[in-house]
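In: below are the sequence and a predicted model; questions follow.
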Amino acid sequence: MIGYFGVRGLTDSSQARALHNAAWVEAAERGLHLGWESRLQSLVVDDHAITRILNWIYIFGHWPVIALTLIWLLSRHPELYARAAGAMLLSGAAGLVIFAAFPVAPPRLAGLGMSDTVTEQSHAYRVLQPPAFTNQYAAMPSLHVGWNLIMTMAILAATRKVWLRVLAVALTVSMDATVVLTANHYVIDALAGAALAHLGWHLTGRLQARARRQQQTTLEGFARPSPLVVARPGRTG
């Protein structure tokens, strides 16, 4: 939390650099044929029923879902809870470094003519994420996408129930679409967030596997019987 506020303080005064970096991201997307944000939002922005749903997903499909998922994992699958929490910490730490080194203005602030549907149409957003707790130049990477994906991977690893697995996948897919359609992130932001999430999940899994091997080796060492020492008769006289 201290790190987040430190980065927020650094980037809040970096509007010019954030806009410059946003222009760089837009150019990279054009080169990769990924500059879909304006075109996609234009398909839904005039339908208030759709934008209301998107706003709800963006607001209530992130922190509330993460909290409920972590509570469920902690009570039912503590090892997966530790892996998910570790993946969030690792990807979040990497995200803070990127936010500080490469602040990026989101599409809604980059002069692309896109509407900030969440702020314009919803009051609940400022209740769950008041301005003092948000960094408006932290578009790259999208931790909305990344951390939702971590929850999805944890749920898929924890259960074989079809309905729950489908819901987990929908959690990620809907957030992927929402962050772009609400003009909060570029397509590349979403891809970067997903990549960080996969990296954090993979590294945490490897650390847990190493810890299990070390624990097993230690237990085997305690369980292994000590070799008998046979005393040889000594010479006398």
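Out: Nice, thanks for sending it over. Predicted model only: the values in this text are computed from it and were never measured. Residues are numbered from 1 along each chain as shown.
In: from here on, just use CA atoms for contacts and neighbour counts.
Out: Will do.
In: what's the helix ranked longest in the chain packed up against?
Out: The longest helix of the chain (DSSP state H) is helix 187-223. Contact partners of helix 187-223 among helices and strands, from 3 or more CA pairs under 8 Å, 6 or more residues apart in numbering; DSSP states H and E: helix 15-32, helix 78-101, helix 143-158, helix 162-181.
In: of those, which is nearest A192?
Out: For A192, the closest of the helices and strands packed on helix 187-223 is helix 143-158, at 8.1 Å, according to CA to CA.
In: okay, buried residues for that closest one please.
Out: Neighbour-count burial for helix 143-158 flags 143-156, 158 (criterion: 16 or more other CA atoms under 10 Å).
In: that helix vs helix 162-181, what angle?
Out: Relative orientation of helix 143-158 versus helix 162-181 (axes from the mean of the first three to the mean of the last three CA atoms, to 10 degrees): 170 degrees.
In: could you give the angle of helix 143-158 to helix 187-223?
Out: 40 degrees.
In: list the contacts of helix 143-158.
Out: The contact list for helix 143-158 (CA atoms under 8 Å, 6 or more residues apart in numbering) reads 62, 66, 69-70, 77, 80-81, 84, 87-88, 91-92, 95, 164-165, 168-169, 171-172, 175-176, 179, 190, 193-198, 201.
In: again, only using 6 Å
Out: For helix 143-158, contacts defined as CA atoms under 6 Å, 6 or more residues apart in numbering pick out 165, 168, 172, 176, 190, 193-194, 197.
In: got TSV for those residues, with distance to A27 and neighbour count too?
Out: What follows is those, written out as TSV (distance: CA to CA, whole Å; neighbours: other CA atoms under 10 Å):
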residue	distance to A27	neighbour count
R165	37	18
A168	33	19
T172	26	24
D176	21	25
A190	16	24
G193	19	26
A194	21	25
A197	25	28
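In: okay, one more to line up with it:
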Amino acid sequence: MGEPTDIQQPGAEQPDAAPGTPAAAPAGPGRMPDGATRVAQSRSAALRNRVRDQRRSPARPRIWFELALIGVSYWLYSLVRNAVPEQEAIAQKHASWIWDFEHSLGVAFERSVNHAMDGIGWLITGMNYYYATLHFVVTIGVLVWLYRRHPGRYVGVRTVLFVTTGIALVGFYFFPLAPPRLMTDGGFIDTVKTHGTWGSMASGPATHVSNQFAAMPSMHIGWSMWCGLTLFFLARRTWVRVLGLLYPAATLVVIVSTANHFWMDAVGGLVCLLVGFLAARWLYHSSVYKLPRVPARELPEEPITVPEQWSEPAVSTARR
């Protein structure tokens, strides 16, 4: 019989190397010649984890940062919107296209509504002030409410608003459009000018600081629908949710009655809002309304509990 042969099992230890022989370096793709690679990998993993956690539960920004961001964003929005060349001839041409297209569909009702509402002085005056003020007041109010009551959803829902507005700026630049009240031979009534409403940049002395041919898409509809959906999905009281749905509907009536927009401009605003929601869903991998109400880092830490027997002196039953 031959001498027994040693069988090397997988994972068995290799015999010690002879003294003075350098140890073999581990082979394979995970080889790390020094600590630099290991540190770089740990930092990269930490960054990926941080981005993943921010997507799952966005942190509430500091109030000073958010106020600065909103202020700068609105300044840029106004700057870009009003810096676009007015291009009156092209804007009038586009308005004729829209008006003719609506006539071909049999839904060119804006002029009839405009004339009917203009005959009710107190109502159309109220609509003029509605158009000039609530567009900003309600939007800012919803942002403040979100920041205080739904801090975990604030960043995601606010992202929808920012993307919506950014897409609208593209529309203002590439599709200048005259509002119905400024259409040549359109037959519409400029209700702000007729009733002397103050505070609106649609007509009067303030028109020189605002681009009068940035009607497509309608951000009155885009922002009001954003406010309405946010209140409908996140508010607890039924009457607040109902008001959320009524707000964009009332805004549609106002923009048509005051001849500031065609109803097709409202469709454009809704398309921009849809793009905003799709972009936010891609970014956060979820509907923004389904994000945690409170960020994970703001939740109170739960006390650590241990089994009851761990707190009792251990009793050994073993006998020698």
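Out: Noted; the coordinates are in hand. Bear in mind that the values here come from a model prediction, so they are computed numbers and not experimental data.
In: so after superposing, what's the score?
Out: For this chain pair, the superposition-based TM-score is 0.81 by TM-score structural alignment, normalised by the length of structure 1; 211 aligned residues with a CA RMSD of 2.4 Å.
In: got the contact list for G193 of structure 1?
Out: Taking CA under 6 Å, 6+ apart as the test, what G193 of structure 1 contacts is 141-143, 145-146.
In: trace it over to structure 2, please.
Out: Alignment note (TM-score structural alignment): G193 of structure 1 maps to G269 of structure 2.
In: how far away is that match from I120 of structure 2?
Out: Per CA to CA, to the nearest Å, G269 of structure 2 is found 28 Å from I120 of structure 2.
In: now swap in Y129 of structure 2 and tell me
Out: Taken as CA to CA, the span from Y129 of structure 2 to I120 of structure 2 is 15 Å.
In: higher neighbour count, the two?
Out: Looking at Y129 of structure 2 and I120 with other CA atoms under 10 Å, you find the greater number of neighbours at Y129, namely 16 against 10.
In: map that one across to structure 1 for me.
Out: Checking TM-score structural alignment: Y129 of structure 2 goes with W56.
In: contacting residues around stretch 83-102 of structure 2?
Out: Residues contacting stretch 83-102 of structure 2 (CA under 6 Å, 6+ apart): 108, 173, 176-178, 213.
In: swap the cut-off to 10 Å and go again
Out: For stretch 83-102 of structure 2, the external contacting residues (CA atoms under 10 Å, 6 or more residues apart in numbering) are 77, 103-104, 106-110, 169, 172-180, 182-184, 186, 209-216, 262-265.
In: show the buried residues in those.
Out: So, by 16+ other CA under 10 Å, the buried ones in the contacts of stretch 83-102 of structure 2 are 77, 108, 110, 169, 172-173, 175-180, 182-183, 210-216, 262-265.
In: starting at the chain centroid, how far to the longest helix of structure 1?
Out: Chain-centre distance of helix 187-223 of structure 1: 16 Å, with CA atoms, centre = their mean, to the nearest Å.
In: taking helix 15-32 as reference, get the angle to it.
Out: Going by the same axes, to 10 degrees, helix 187-223 of structure 1 makes 90 degrees with helix 15-32.
In: got the angle for helix 187-223 of structure 1 vs helix 78-101?
Out: 140 degrees.
In: thinking again about what came up before, between the contacts of G193 of structure 1, which sits nearest L128 of structure 1?
Out: Once CA to CA is applied, the member of those that ends up nearest L128 of structure 1 is L143, at 15.9 Å.
In: from T238 of structure 2, how far off is the counterpart of the closest one in structure 2?
Out: Using TM-score structural alignment as the criterion, L143 of structure 1 maps onto M219 of structure 2. Between M219 of structure 2 and T238 of structure 2 the computed distance is 26 Å (CA to CA).
In: same check on A91 of structure 2?
Out: From A91 of structure 2 to T238 of structure 2 the distance is 43 Å (CA to CA).
In: higher neighbour count, those two?
Out: The neighbour comparison of A91 of structure 2 against T238 (other CA under 10 Å) goes to A91, with 22 against 11.
In: the longest helix in structure 2 is where?
Out: Structure 2, longest helix under DSSP H: helix 121-149.
In: for that helix, which positions count as buried?
Out: So, applying 16+ other CA under 10 Å, buried residues of helix 121-149 of structure 2: 124-125, 127-132, 134-135, 138-139, 142-143, 146-147.
In: list the contacts of V7 of structure 1.
Out: Counting by CA under 10 Å, 6+ apart, V7 of structure 1 touches 1, 96-101, 103, 135, 138.
In: check whether V104 of structure 1 really touches A110, as I assumed.
Out: Yes. Between V104 of structure 1 and A110 there is a contact under CA atoms under 10 Å: 9.0 Å.
In: which one, of the helices and strands packed on helix 187-223 of structure 1, ends up nearest to S42 of structure 1?
Out: helix 162-181 (8.7 Å).
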